[in-house]
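Novice: Turn this into a structure:
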Amino acid sequence: MDSEADQVSQTAEDPSRHAELEIDNQKVSAILEACRWNNVNALQSLAESEGGFLTDELRRKAWPVLLGVPNSQGEEERADDTPDASWKELPRHRDEEQVQLDVNRAFIYYPVNQTDAQLDERKRELSELITHVLRRYPYLCYFQGYHDICQVFLLVLASPNQRARLVARLSALRIRDYMLTTLEPTIHQLRLIPDILGAADPSLRRHLADTEPFYALAGTLTMYAHDIQTYGDIARLFDVLLSREPVFSIYLFAQIVLHRRDELFEQDPDDPSMLHLILSKMPQKMDLEKLIADTARLFRRFPPESLPAWRRISAASCLKTARSTEDCAKQTMEEGKAFFEKQLKELQAAERRRKVLKTMWRYRKTAAALGLAVAVGLIAVYIPRDSGPFTKVSAFFSKFLGR
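Specialist: All right, here's what the predicted structure looks like:
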């Protein structure tokens, strides 16, 4: 950053530099004012404007507000604040071994110019941050790529206590779907991408018709921290991702695909493997400001409720429970856990239904011979007695069959 003397010298030579500094100073004041009053809507507008929150110092004030830690708690903690070590006494989380394997591979691209000793210290801090959150909230399942997200929080935020508090809220309230026991909710999110493309560019959607949207998994799962290699870029992108509802991340990937339209049309649509390969590699030279602005317009033109795949998203999904950043900031960790448990029950019920159908198909000839009794028996075995409509169906057929 330029020193004050350098700024004065450059301003005298270049009047446009004076205007630029004045705009920045106005934005700094606006960010500080929004943080002071915990104004989430104002911060969202500032995050989307050019440069986002500008500096890590301002991010340390803005991010807590966006994640629901009020200003009185969210101020950067004093340097002498004693880190909370009570989590170390809690039982080990089942995924800690995988956490350590991933942490050992962290900090590949940034920070730069670090010694081996400094990187080792960063990795120790990262391991403690992730383990702290998982032990405090053991129902959450670690996923590979979570460490990429936590790495950004570690570098931006100065206080270990603040890092853990914000990452915990992010995990339970905004990326909860990724921390369930299966990837199925994540896959449902990816299914929104073809719908967005179909609404915005039907010809491109047809060109990619045979290419499953799994190409977006690494990008969306890690909030793009796995793919973006420049620290300034990922910190700036996090400004807008934290200020917008979680589904905005899906729209962001769809917009990246739209920006690559010409490149994709050069490929044979009958070779989905090549298209998948191209789409799964994030372009390293992107105009982030244009990408963010275009994504915001895309979101306004085709809101989630207009997409067919939106109906298949669980009501307990973070995409629906956090449709408003302001409302999400008011949610409690207990509410996040309740949504998690509700969605987990839905996944377990869906798995039981799949088992029923699979078993019925396997014994379809016998079932045809024995009639409805077999179907009723299968339902009784696989569906709990308190499963609502299934209980009523079973009772009806039992009565019908004279049981």
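Novice: make it CA atoms for all contacts and neighbour counts henceforth
Specialist: Will do.
Novice: Hmm, Arg136 is touching Ser86, no?
Specialist: No. Judged on Cα atoms under 8 Å, Arg136 makes no contact with Ser86 at a distance of 9.6 Å.
Novice: Between the two, which has more neighbouring residues?
Specialist: Between Arg136 and Ser86, counted using other Cα atoms under 10 Å, Arg136 has the larger neighbour count: 17 against 9.
Novice: The nearest residue to that one once chain neighbours are set aside in helix, strand or coil?
Specialist: Leaving aside its sequence neighbours, Arg136 sits nearest to Trp87 (Cα to Cα, 6 or more residues apart in numbering; 6.6 Å). Look at Trp87: counting by DSSP: H, G, I helix; E, B strand; the rest coil, its state is helix.
Novice: can I assume Trp87 is in contact with His132?
Specialist: Yes. Assessed by Cα under 8 Å, Trp87 is found in contact with His132 at 5.8 Å.
Novice: Of the two, which one has the most company?
Specialist: His132 (27 against 15).
Novice: And the more buried one, how far from Ile250?
Specialist: Distance, His132 to Ile250, using Cα to Cα, to the nearest Å: 28 Å.
Novice: What of Leu119?
Specialist: Looking at Leu119 against Ile250, where the rule is Cα to Cα, the gap reads 32 Å.
Novice: neighbour-wise, which of these two wins?
Specialist: Remark: of Leu119 and Ile250, Ile250 carries more neighbours, 24 against 19, as counted by other Cα under 10 Å.
Novice: The more buried one touches Thr220, doesn't it?
Specialist: Yes. Counting by Cα under 8 Å, Ile250 touches Thr220, with 6.6 Å between them.
Novice: elements contacting the helix or strand hosting Ile130?
Specialist: Using DSSP states H and E, Ile130 maps to helix 116-136. For helix 116-136, the packing partners by 3 or more Cα pairs under 8 Å, 6 or more residues apart in numbering; DSSP states H and E come out as helix 96-103, helix 146-156, helix 160-173.
Novice: Following up with a second sequence; could you model it the same way so I can compare the two?
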Amino acid sequence: MDPSSVVQPSLSDNSSPSDHPPDHPFETLQELLSSVADEHRNARDSNSDAMTPDDREQKASLIHEACQNADFDAVARLAISPGGLLEDSLRRKAWPILLGCTRAADDPEPSPGDETAWKEWPEHRDEHQVQLDVDRSFVYYPLDMSGSELERRRAELQQLIVRTLRTHPCLCYFQGYHDIVQVFLLVLGSDSAVPAVARLSLLRIRDFMLPTLTAAMAHLHLLFPIIGAVDRKLSHHLSRIQPFFALSATLTMYAHEIQGYGDIARLFDFLLANEAVMSIYLFATIILNRRLELFDLDPSDPELHATLSSLPRPLILETLLSRCSDLFRCYPPETLKFTQLPKSLPAPPPLIFRPRPWKLIPASSVLKSTSPVHRVATQTLENGEGLFHTLAEEMKRRQVAEDKAREWAHAKRRFRANVWKHRRQLLVTGAVLVGVIGWYIGRRQPGMHVRVGELLCGIGRRVSAILGRGLWEREL
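Specialist: Below you'll find the predicted structure:
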């Protein structure tokens, strides 16, 4: 097995599109993305099983060597390549490297008492919800667990989550977090999962652990620009729908949606080796692959939202990941444009260019702090907490600004509605006022009343014309 066939060029660099022109013209890429529909009918994804035993052995040797050398770039390339990291024994070595557990020397070393000290710390505000979700965990995998083993795993999961939250009380638990953490627990084990989950929470998914989901919604606003870059017709077809249908999958790194343990572990290989934005690109790839199915549904049909909210089955994962990498390389996030502004954003003046969606993402968001992806390995937990608080303040300011913009827009609508409702009285009052002013000026300065009267009549005709066209009425 030729190592070059495994170690592919990094797909998550920070270079500009001018440095790396798209490998495919627009039409060819669209055909590639659409072709997966045929593959769903003809083949079932076999992931790494398509590799020969010799290929697997050689790739495993490459992964082991990269982990021994703590070579982040090599581990990332191997994790992205077809088949990913192959098995959990290799993931236990590779995932901590991808998360920087072995390189972040500034993170404090745990003391012997830390293993139990967290149990004495103040209870986190979300622990009740944690327990409710843990009681619903380990539904799809592992298979054939006894009742006692299930209880043991749930207890380990509950302790791992609570320990993370008590150690970093700024973090806010969200429903679905347990789906992510249970995968780390199964792959890494209860001890190694502790630093990995802490770094994952603060350095890769902190946007989802703020007091509100405002930052998570900002991620979703990249979805339609990605789709529109490839297929404007499909983007327009979906434009009436808010992208909230993608929230569950992207919020949980797809762990809430994918029921096969092998598939979700393989997907985590890919996501941890890429920038955080790759999760959005993956969902866009899935939508583009379903374009024919989506065009068969009317935009106003509730079934369209239901279809978009669920992942296709079977999920041909390796093909999707390959298409996702192509999509990211051809249309990097900094080149994306809004096909139309999200409803949650205030409309700009007509002469102002619409902003690029990437510029609306704060620098403290994981979408930017994980770009390029090797930055994660050099960041500390203290860095993560600092970025968390910075992002929380930024989201608070944006929320206040959005609330004020909505209040102002509502006040303008009410004003226009009242003006339109009382337009006849206003016209009569205006006409009388013009007459009185003209009479007064005529008495004070003979001859001036003609010029002033013409001016006031012109203003009156202009107002009458505006009201007559019903301009305000159409805006209500």
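Novice: And the TM-score between them?
Specialist: Superposed pair, TM-score by TM-score structural alignment, normalised by the length of the first structure: 0.80. Supporting alignment: 342 aligned residues with a Cα RMSD of 2.4 Å.
Novice: re earlier: matching residues in the second structure for the helix holding Ile130 of the first structure?
Specialist: Mapped onto the second structure using TM-score structural alignment, helix 116-136 of the first structure covers residues 147-167.
Novice: And stretch 20-32 of the first structure, by the same measure?
Specialist: Under TM-score structural alignment, the match for stretch 20-32 of the first structure is residues 52-64.
Novice: related to what we said a few turns ago, what's near enough to touch the residue nearest to Arg136 of the first structure?
Specialist: His132, Arg135, Arg136 (Cα atoms under 8 Å, 6 or more residues apart in numbering).
Novice: if we can go back for a sec, may I see the buried residues of the match of stretch 20-32 of the first structure?
Specialist: Residues of stretch 52-64 of the second structure classed as buried by neighbour count (16 or more other Cα atoms under 10 Å): Asp55, Arg56, Gln58, Lys59, Ala60, Leu62, Ile63, His64.
Novice: List the ones among the residues you listed that fall in helices.
Specialist: Asp55, Arg56, Gln58, Lys59, Ala60, Leu62, Ile63, His64 (DSSP state H).
Novice: now those as JSON lines including distance to Glu303 of the second structure?
Specialist: JSON lines is the format used below for those (distance: Cα to Cα, whole Å):
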{"residue": "Asp55", "distance to Glu303 of the second structure": "44"}
{"residue": "Arg56", "distance to Glu303 of the second structure": "42"}
{"residue": "Gln58", "distance to Glu303 of the second structure": "47"}
{"residue": "Lys59", "distance to Glu303 of the second structure": "43"}
{"residue": "Ala60", "distance to Glu303 of the second structure": "44"}
{"residue": "Leu62", "distance to Glu303 of the second structure": "46"}
{"residue": "Ile63", "distance to Glu303 of the second structure": "44"}
{"residue": "His64", "distance to Glu303 of the second structure": "47"}
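Novice: most centrally placed residue in the second structure?
Specialist: What sits nearest the mean C-alpha location of the second structure, by Cα atoms, centre = their mean, is His219, with 2.8 Å.
Novice: And what about the aligned partner of that residue in the first structure, helix, strand or coil?
Specialist: Matched to the first structure by TM-score structural alignment, His219 of the second structure sits across from Gln189. At Gln189 of the first structure, secondary structure determined by three-state DSSP is helix.
Novice: For Gln189 of the first structure, which residues are in contact?
Specialist: Each residue near Gln189 of the first structure by Cα under 8 Å, 6+ apart is listed here: Ile250, Ile313.
Novice: let's see 10 Å
Specialist: Contacts here follow Cα atoms under 10 Å, 6 or more residues apart in numbering; on that basis Gln189 of the first structure touches Asp177, Pro213, Leu217, Thr220, Val247, Ile250, Ala309, Trp310, Arg312, Ile313, Ser317, Leu319.
Novice: The second one contacts Ile196, correct?
Specialist: No. Taking contact to mean Cα atoms under 10 Å, the distance of 11.5 Å between Pro213 of the first structure and Ile196 leaves them out of contact.
Novice: where do the contact lists of the two overlap?
Specialist: Ala254.
Novice: who has more neighbours, those two?
Specialist: Using other Cα under 10 Å as the criterion, Pro213 of the first structure and Ile196 rank with Ile196 on top: 27 against 20.
Novice: Tell me how far that one lies from Phe248 of the first structure.
Specialist: Per Cα to Cα, Ile196 of the first structure is found 12 Å from Phe248 of the first structure.
Novice: which one in the first structure is aligned with Gly438 of the second structure?
Specialist: Taking TM-score structural alignment, Gly438 of the second structure has no aligned residue in the first structure.
Novice: which SS state does Gly438 of the second structure fall under?
Specialist: Here Gly438 of the second structure is helix, with the state taken from three-state DSSP.
Novice: any idea how far it is from Ile459 of the second structure?
Specialist: 14 Å.
Novice: One more: Leu202 of the second structure?
Specialist: Leu202 of the second structure is 61 Å from Ile459 of the second structure, where distance means Cα to Cα.
Novice: Tell me which of the two has more neighbours.
Specialist: More crowded of Leu202 of the second structure and Ile459, by other Cα under 10 Å: Leu202, with 26 against 14.
Novice: I'm done for today, thanks for sticking with me.
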